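J.: dropping a prediction and its sequence here:
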Amino acid sequence: MTFEQVWFGHPAPGTATLPDLAAESAAAREQDWAVADLAFSLVPGGTTALVGASGAGKSTTALLAVGVHQPTRGRIMVNGVDLAELSPAARQRAVGMVTQDVFVLHASLRANLTVARPEATDEQVTEALRHAQLAALIDTLPQGLDTTVGDRGFRLSGGERQRLSLARLFLAGPDIVILDEATAHLDTLTEAALHEAMTRHLAGRTMLIIAHRRSTVENADQTVRLDRGRVVEIDYADAAR
């Protein structure tokens, strides 16, 4: 994945259409851009850490990478194809994301997982839960995988909801993985176990990781530092070794 001079500005209040958004953003002052002139590539098959102070543009960059936001200027290329030109299904196969705030359906545990891979078998679902350190949860629920987890997942703790999102990722198996504070609600031991699982089961995939804990990104192949929406530094691991 390559960011080619990507700019993005949030729409002004009341702005509803893409043409309006483009007009607003083109006229905006430089400091009004959420991200400006992003130009960098993720390490193919490796890990890129995205760091910077709060408000530097890290989460906006992640949302651009997964296609939630569309660049106002520039483009994001995936295997030579503009991300904006991919169908929603193709985009979901290409890029997967886990964030600190997890969306949970008012549905069964099984349905919350197979939304990432509708054809998945119960065996594959259970395996994904095991990789996400959630296999024991099934035994505590009254109907197992068929238990409704409730509106916004009220039956689950914050850490369990986050691990549910990671299980979706394991089940979907996208080529590019984006983790935005994906283990923020987890204790240190669970976080370490999940990182081991990710290293083992997401090996060979291209990863973009946003995290405040140094331990989460210390082994990254490259580190991209943002400041006020701009890339100010790129450090390569090999240069430091």
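T.: Ah, there it is. Numbers count the residues shown, from 1 in each chain.

J.: from now on I want contacts and neighbour counts done on CA atoms only, so please keep to that.
T.: OK.

J.: measure Phe40 to Ala62 for me?
T.: Separation of Phe40 from Ala62 (C-alpha to C-alpha, to the nearest Å): 13 Å.

J.: between the two, tell me which one has more neighbours.
T.: Taking neighbours as other C-alpha atoms under 10 Å, Phe40 and Ala62 compare with Ala62 leading, 22 against 16.

J.: need the contact list for the more buried one.
T.: Ile178, Asp180, Leu208 (C-alpha atoms under 8 Å, 6 or more residues apart in numbering).

J.: just Val224 next, same as before
T.: Applying C-alpha under 8 Å, 6+ apart, the residues contacting Val224 are Thr48, Ala49, Leu50, Val51, Val231, Val232, Glu233, Ile234, Asp235.

J.: number of residues surrounding the fourth one?
T.: This means Val51. Val51 has 22 nearby residues by other C-alpha under 10 Å.

J.: wait, doesn't it sit right on Arg225?
T.: Yes. Between Val51 and Arg225 a contact is recorded at 4.9 Å, counting by C-alpha atoms under 8 Å.

J.: buried ones in the host helix or strand of Leu129, by neighbour count?
T.: In this structure, Leu129 sits in helix 122-131 according to DSSP states H and E. Of the residues in helix 122-131, Val125, Thr126, Glu127, Ala128, Leu129, Arg130, His131 count as buried by neighbour count, 16 or more other C-alpha atoms under 10 Å.

J.: present those residues as a markdown table; the columns should include distance to Leu171.
T.: Shown next, in a markdown table, are the buried residues of helix 122-131 (distance: C-alpha to C-alpha, whole Å):
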| residue | distance to Leu171 |
| --- | --- |
| Val125 | 7 |
| Thr126 | 10 |
| Glu127 | 8 |
| Ala128 | 6 |
| Leu129 | 9 |
| Arg130 | 11 |
| His131 | 10 |
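
J.: this is the other structure I want to compare:
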Amino acid sequence: GSEVTDIAILSDEAAQLKMGIVSRHMLPASVILDPELTLSLPKGPTAASGMDALIHAMEAYTSIHATPLTDMWAEHAIALIAPNLRKAWARGEDIQARQAMLTGSFYAGVAFCNAGVTAVHAFAYPIGARYHIPHGLANTLMLLPVFRFNMVGNMERFARLAAMLGENTTGLSPEKAAGRCLDALESLARDLQVPRHLADYGVTPDDVPVLAESVLQVTRLLGNNPRSVSLQDAINIYREAL
């Protein structure tokens, strides 16, 4: 049996939405990045896993625990993923794009294993557990509402993300430049034909209070977030994602 180092179980109805297990035995000693193994991956999983990798890098970059070292890994990850995710999705046999995605995903993993992910992942966990939404899609569904909420916590970082994603931010204020980050991500999700609303998976307004209660228990991730999240904040974010 593996050694469990972090386990969280909720009470009442929210208990059905999340159980997290983290152990050193889940961390690999080495990896092999072979793009040929990904050439037959369908478009849906390519989009979902690619968005997940990009979100890993962006959340590590905006985590309050980011360091110059994790920034380096996150920046390199985004530089590989941002221009290649569309290519890998549009033409799955593009081995150069596949290699870039694998390498970028690895770099993003190094970044978030040291800086942590933030509220996007925290909000994705309850909807993934309850509605069986694939993890990368759950993250993508929550990405824009959470980033819109988080931006005020570190506007300059989100402005830099916009530039990394290819947006022209020259001469813009940090606030307007940060808004370009949301524009870039919305355009990317649209091009990848990723579902955009929780309602597409059967989530209703009546479900929001339980989901909000559940996300507040994901303290391991919310502790990395650039902005504190209250119960009302969580309700508002889930409502926006509907």
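T.: Thanks, I have the structure now. Predicted model only: the values in this text are computed from it and were never measured.

J.: after superposition, what is the TM-score?
T.: Comparison of the two superposed chains (TM-score structural alignment, normalised by the length of the first structure) gives a TM-score of 0.28, and 133 aligned residues with a C-alpha RMSD of 6.9 Å.

J.: which other helices and strands does whichever helix or strand comes after the helix holding Leu129 of the first structure contact?
T.: Using DSSP H and E, the helix or strand that follows helix 122-131 of the first structure in sequence is helix 135-140. When contacts are defined as 3 or more C-alpha pairs under 8 Å, 6 or more residues apart in numbering; DSSP states H and E, helix 135-140 of the first structure sits against helix 122-131.

J.: which residues sit against the helix it packs on?
T.: 110, 113-114, 135-136, 164, 167-168, 170-171, 194, 197, 201.

J.: out of the residues you listed, who's nearest Ser25 of the first structure?
T.: For these, the minimum distance to Ser25 of the first structure (C-alpha to C-alpha) is 34.7 Å, reached by Arg168.

J.: ok, the closest one - how many residues close by?
T.: 23.

J.: buried residues, the helix or strand harbouring it. List them.
T.: Using DSSP H and E, Arg168 of the first structure maps to helix 158-172. Residues 158-172 are the ones in helix 158-172 of the first structure that count as buried (16+ other C-alpha under 10 Å).

J.: where do the helices sit along the first structure?
T.: Remark: helices assigned in the first structure by DSSP state H are 18-27, 58-66, 88-94, 109-114, 122-131, 135-140, 158-172, 188-201, 214-217, 237-240.

J.: out of these, which is closest to Ile76 of the first structure?
T.: Nearest to Ile76 of the first structure, of all the helices of the first structure, is helix 58-66, at 7.2 Å by C-alpha to C-alpha.

J.: hmm, Ile235 of the second structure is touching Ser214, no?
T.: No. Counting by C-alpha under 8 Å, Ile235 of the second structure does not reach Ser214; the two are 10.7 Å apart.

J.: compare those two (neighbour count), which wins?
T.: Shown here are Ile235 of the second structure and Ser214; by other C-alpha under 10 Å, Ser214 has more neighbours (26 against 20).

J.: on the three-state scheme, that one is what?
T.: At Ser214 of the second structure the chain is in helix, as set by DSSP: H, G, I helix; E, B strand; the rest coil.

J.: how much space between it and Pro68 of the second structure?
T.: 32 Å.

J.: swap in Thr140 of the second structure?
T.: For Thr140 of the second structure, the distance to Pro68 of the second structure equals 26 Å [C-alpha to C-alpha].

J.: coming back round to it: report the angle between the helix holding Arg168 of the first structure and helix 122-131.
T.: Interaxial angle, helix 158-172 of the first structure versus helix 122-131 (axes from the mean of the first three to the mean of the last three C-alpha atoms, to 10 degrees): 130 degrees.

J.: picking up where we left off before, and the helices of the first structure: which comes nearest Thr2 of the first structure?
T.: helix 58-66 (9.2 Å).

J.: thinking again about what came up before, would you write a PyMOL line that selects the buried entries of the contacts of Val224 of the first structure?
T.: For the buried members of those, the matching PyMOL selection, counting by 16+ other C-alpha under 10 Å, is:
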select buried, resi 48+49+50+51+231
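
J.: from the contacts of helix 122-131 of the first structure, which is closest to Met97 of the first structure?
T.: Ranked by distance to Met97 of the first structure (C-alpha to C-alpha), those are led by Arg168 at 9.5 Å.

J.: would you agree that closest one is in contact with Leu113?
T.: Yes. Between Arg168 of the first structure and Leu113 there is a contact under C-alpha under 8 Å: 5.3 Å.

J.: re the thing from before, out of the contacts of Val224 of the first structure, the closest to Val81 of the first structure would be?
T.: So of those, ranked by how close each gets to Val81 of the first structure (C-alpha to C-alpha), first place is Thr48, at 20.3 Å.

J.: tell me, how many residues neighbour Ala74 of the second structure?
T.: Count around Ala74 of the second structure with other C-alpha under 10 Å applied: 31.

J.: ok, it to Met51 of the second structure distance?
T.: Taking C-alpha to C-alpha, one finds Ala74 of the second structure at 14 Å from Met51 of the second structure.

J.: in the second structure, which spans are strands?
T.: 6-9, 19-22 (DSSP state E).

J.: for the longest helix anywhere in the second structure, buried residues please.
T.: Counting residues, the longest helix found in the second structure (DSSP H) is helix 68-90. Across helix 68-90 of the second structure, burial judged by 16+ other C-alpha under 10 Å covers 70-71, 73-89.

J.: the helix holding Arg168 of the first structure to helix 188-201, inter-axis angle?
T.: 0 degrees.

J.: now for helix 158-172 of the first structure, which elements pack on it?
T.: strand 95-99, helix 109-114, helix 122-131.
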